[in-house]
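Enquirer: sequence unavailable; structure follows:
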């Protein structure tokens, strides 16, 4: 065979092999790039979902804290008004609205709070519910044996302590360190 033909055939085979090899490596590189892009997208989606969940939990905690404090404040207002025998419908209506708002926030927290926070929130809820019953019975003039304004005041003070504990646990769960400004 002629060396020129052999060289031509070898060159042609080399060109085909080079083209095939280049195509193979380009396809492989493109597949790796696509896989990497998919991994980056998945990580970014997970990070965004995590941030959204953290934001939702934070909002739930803020709402629970503020609504529990508002319910306790309206319970205090009605308790003081009943004790002074100066109850107005404004106090009753404010209490019912605060209780309604609180119940919604507590229900939301039941679905988003950590177990530790939920245990503390449940303790606050039971104490608020108990005080609500006492105050409503005082308001209707049908208090039970052993119920007194002094006892109601003691329960009210205990709830503030439970709220403080709950708030600390919520802050810890959110990764906020230390006490809020002005508290110790």
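Expert: That came through fine. Please read all numbers here as calculations on a predicted model, not as lab measurements. Residues are numbered from 1 along each chain as shown.
Enquirer: from now on I want contacts and neighbour counts done on CA atoms only, so please keep to that.
Expert: Noted.
Enquirer: just checking, what packs against the helix or strand hosting residue 22?
Expert: If you go by DSSP states H and E, residue 22 is part of helix 3-83. Under the contact definition 3 or more CA pairs under 8 Å, 6 or more residues apart in numbering; DSSP states H and E, helix 3-83 sits against helix 89-112, helix 115-140, helix 149-173.
Enquirer: just the angle between the longest one and helix 149-173, please?
Expert: Read that as helix 115-140. Comparing the axes of helix 115-140 and helix 149-173 via axes from the mean of the first three to the mean of the last three CA atoms, to 10 degrees yields an angle of 160 degrees.
Enquirer: list the buried residues of helix 115-140.
Expert: Within helix 115-140, the residues that count as buried by 16 or more other CA atoms under 10 Å are 117-118, 120-121, 123-125, 127-128, 131-132, 134-136, 138-139.
Enquirer: excluding chain neighbours, what is closest to the residue most central in space within the chain?
Expert: Central residue of the chain (CA atoms, centre = their mean): residue 57, 1.1 Å from the mean position. Nearest residue to residue 57 in three dimensions, chain neighbours excluded: residue 112, at 6.0 Å (CA to CA, 6 or more residues apart in numbering).
Enquirer: with residue 68 instead?
Expert: Setting aside the residues directly before and after it, residue 68 is nearest to residue 102 in space (CA to CA, 6+ apart), at 5.9 Å.
Enquirer: I'd guessed that neighbour sits against residue 65; true?
Expert: No. Proximity of residue 102 to residue 65 does not meet the contact threshold set by CA atoms under 8 Å, at 9.0 Å.
Enquirer: starting at the chain centroid, how far to stretch 92-112?
Expert: 16 Å (CA atoms, centre = their mean, to the nearest Å).
Enquirer: ok, stretch 6-26 next?
Expert: 61 Å.
Enquirer: and the gap between residue 90 and residue 77?
Expert: Distance of residue 90 to residue 77, computed by CA to CA, to the nearest Å: 10 Å.
Enquirer: next up, a second structure to put side by side with the first:
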């Protein structure tokens, strides 16, 4: 009698247990896919932020050289403005995806880049403050290089890339 009851209960509950196991597996697969998607989103944001930051830095350095040499053109100004916008846009996109420590590193870099960019604009317009020169701004711009490296290192660590 007991064997018959156990057999019947086993037959009745087997589909229920199978369904619960399938649901659990699907939930785990969905969690895994969500984690993979988030990491991929961050990787894309980091790549764009890194590229835009380095491009803005490079064009800012180039602008200062050209201002110093008195060969800065409207085309140079337009390229720098485009890089500035791209840099700002990549940061804005990343704000909703990346951890605060990456944003903090980006803000530290932005402090230098924005300050030098403002100096370059003043010098280009002939409105420089006392002691502001393109050559001096180029020296100050060197502060951005370790901040670029720090930001990249933090991004790589967040992605699990350790050297």
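Expert: Arrived safely. Keep in mind that what you see is a predicted model, and the values were worked out from it rather than measured.
Enquirer: TM value for the aligned chains?
Expert: Laid over one another, the chains give 0.93 as their TM-score (TM-score structural alignment, normalised by the length of the second structure), with 162 aligned residues with a CA RMSD of 1.6 Å.
Enquirer: okay, residue 102 and residue 65 of the first structure: which has more neighbours?
Expert: Comparing residue 102 of the first structure with residue 65 by other CA atoms under 10 Å, the one with more neighbours is residue 102, at 23 against 20.
Enquirer: give the aligned equivalent of that one in the second structure.
Expert: Aligned by TM-score structural alignment, residue 102 of the first structure pairs with residue 87 of the second structure.
Enquirer: wait, that match touches residue 59, no?
Expert: No. Counting by CA under 8 Å, residue 87 of the second structure stays clear of residue 59, with 11.5 Å between them.
Enquirer: list the contacts of residue 134 of the second structure.
Expert: 64, 65, 67, 68, 120, 123 (CA atoms under 8 Å, 6 or more residues apart in numbering).
Enquirer: so what corresponds to it in the first structure?
Expert: That one, residue 134 of the second structure, aligns with residue 149 by TM-score structural alignment.
Enquirer: equivalent analysis for residue 60 of the second structure, please.
Expert: By TM-score structural alignment, residue 60 of the second structure lines up with residue 75.
Enquirer: in the second structure, what residue corresponds to the residue nearest to the centre of the first structure?
Expert: So, by TM-score structural alignment, residue 57 of the first structure is matched to residue 42.
Enquirer: what sits against its match?
Expert: For residue 42 of the second structure, the contact set (CA under 8 Å, 6+ apart) comprises 94, 97, 98, 159.
Enquirer: which of the residues you listed lies closest to residue 130 of the second structure?
Expert: residue 94 (36.7 Å; CA to CA).
Enquirer: how close does the closest one get to residue 86 of the second structure?
Expert: Counting by CA to CA, the gap from residue 94 of the second structure to residue 86 of the second structure is 12 Å.
Enquirer: residue in the second structure matching residue 47 of the first structure?
Expert: So residue 47 of the first structure corresponds to residue 32, using TM-score structural alignment.
Enquirer: gap between that match and residue 157 of the second structure?
Expert: 20 Å.
Enquirer: for residue 178 of the first structure, helix, strand, or coil?
Expert: coil (DSSP: H, G, I helix; E, B strand; the rest coil).
Enquirer: can you tell me how far it is from residue 78 of the first structure?
Expert: For residue 178 of the first structure relative to residue 78 of the first structure (CA to CA), the value is 34 Å.
Enquirer: can you report how many residues lie near the aligned residue in the first structure for residue 159 of the second structure?
Expert: Residue 159 of the second structure maps onto residue 174 in the first structure, with residues paired by TM-score structural alignment. Residue 174 of the first structure has 14 neighbouring residues, counting by other CA under 10 Å.
Enquirer: check contacts around residue 174 of the first structure.
Expert: 54, 58.
Enquirer: swap the cut-off to 10 Å and go again
Expert: The contact partners of residue 174 of the first structure, taken as CA atoms under 10 Å, 6 or more residues apart in numbering, are 54, 55, 57, 58, 61, 168.
Enquirer: just residue 81 of the second structure next, same as before
Expert: Neighbours of residue 81 of the second structure in contact, by CA under 10 Å, 6+ apart: 56, 59, 60, 75, 87, 117.
Enquirer: name the nearest residue to the first one, sequence neighbours excluded.
Expert: For residue 56 of the second structure, ignoring the flanking residues on the chain, the nearest one in space by CA to CA, 6+ apart is residue 83 at 5.1 Å.
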